[in-house]
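[1] Got a predicted structure plus its sequence, pasted below:
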Amino acid sequence: MRCKLPATASRTNGALLLALERAEAARGICAAQMGAVADCQEDAERVQAKKP
């Protein structure tokens, strides 16, 4: 799973602030996705470890 940050070409301070807010939101979504992937991998490893 790859995370994508929104492209930007800000020309004003307001546009730059909006771009920053969008990038921060995208990073938060990405972190949540990576956390879910890590949890899934850990669960799979636990299941494999319990198999005889």
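    Cool, got the structure. Residues are numbered from 1 along each chain as shown.
[2] can we go C-alpha only for contacts and neighbour counts from here?
    Will do.
[3] Give me the buried positions along the helix or strand hosting residue 47.
    Using DSSP states H and E, residue 47 maps to helix 13-50. By 16 or more other CA atoms under 10 Å, the buried positions in helix 13-50 come out as 19, 22, 23, 26, 30.
[4] Against residue 26, how distant is residue 17?
    14 Å (CA to CA, to the nearest Å).
[5] right, I mislabeled it, should have said residue 42
    24 Å.
[6] Put this next to the first one:
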Amino acid sequence: MKPNTGKITGVSGNMVTVSFDGNIMQNEVAYIIEGNERLKAEVVRIGDGIA
């Protein structure tokens, strides 16, 4: 199974918005990777290729 990837499009407080290709599900666990940092996240809302 190939992992889904996306691109960070915005940050507001503790909420991160990403654009993505592929399929994701609400409440799915995700990881935001920036450099050597890996932050655990949860998909809260999905709409038109943006979560």
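    Looks like it arrived, so ask away. Only a predicted model underlies this, so the values are computations on that prediction, with no experimental measurement involved.
[7] Overlay the chains and give the TM-score.
    Laid over one another, the chains give 0.21 as their TM-score (TM-score structural alignment, normalised by the length of structure 2), with 23 aligned residues with a CA RMSD of 3.6 Å.
[8] got the buried residues of helix 13-50 of structure 1 as JSON lines, with distance to residue 50 of structure 1 columns?
    Conversion of those to JSON lines gives the following (distance: CA to CA, whole Å):
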{"residue": "19", "distance to residue 50 of structure 1": "47"}
{"residue": "22", "distance to residue 50 of structure 1": "43"}
{"residue": "23", "distance to residue 50 of structure 1": "41"}
{"residue": "26", "distance to residue 50 of structure 1": "37"}
{"residue": "30", "distance to residue 50 of structure 1": "31"}
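[9] Return the closest of those with respect to residue 38 of structure 1.
    Minimum distance to residue 38 of structure 1 across the buried residues of helix 13-50 of structure 1 is 12.2 Å, recorded for residue 30 (CA to CA).
[10] residues in contact with the helix or strand harbouring residue 7 of structure 2?
    Per DSSP H and E: residue 7 of structure 2 is located in strand 6-12. Outside of strand 6-12 of structure 2, the residues within contact range by CA atoms under 8 Å, 6 or more residues apart in numbering are 16, 17, 18, 19, 20, 21.
[11] Most widely separated two among those residues?
    Within those, 16 and 21 form the most distant pair, 16.4 Å apart (CA to CA).
[12] hmm, back to that, is it possible to mark the buried ones in the contacts of strand 6-12 of structure 2?
    17, 18, 19, 20.
[13] what's around the closest residue to residue 17 of structure 2 other than its chain neighbours, how many residues?
    Distance criterion CA to CA, 6 or more residues apart in numbering; nearest residue to residue 17 of structure 2, sequence neighbours excluded, is residue 10 at 4.9 Å. Per other CA atoms under 10 Å, the neighbour tally for residue 10 of structure 2 reads 10.
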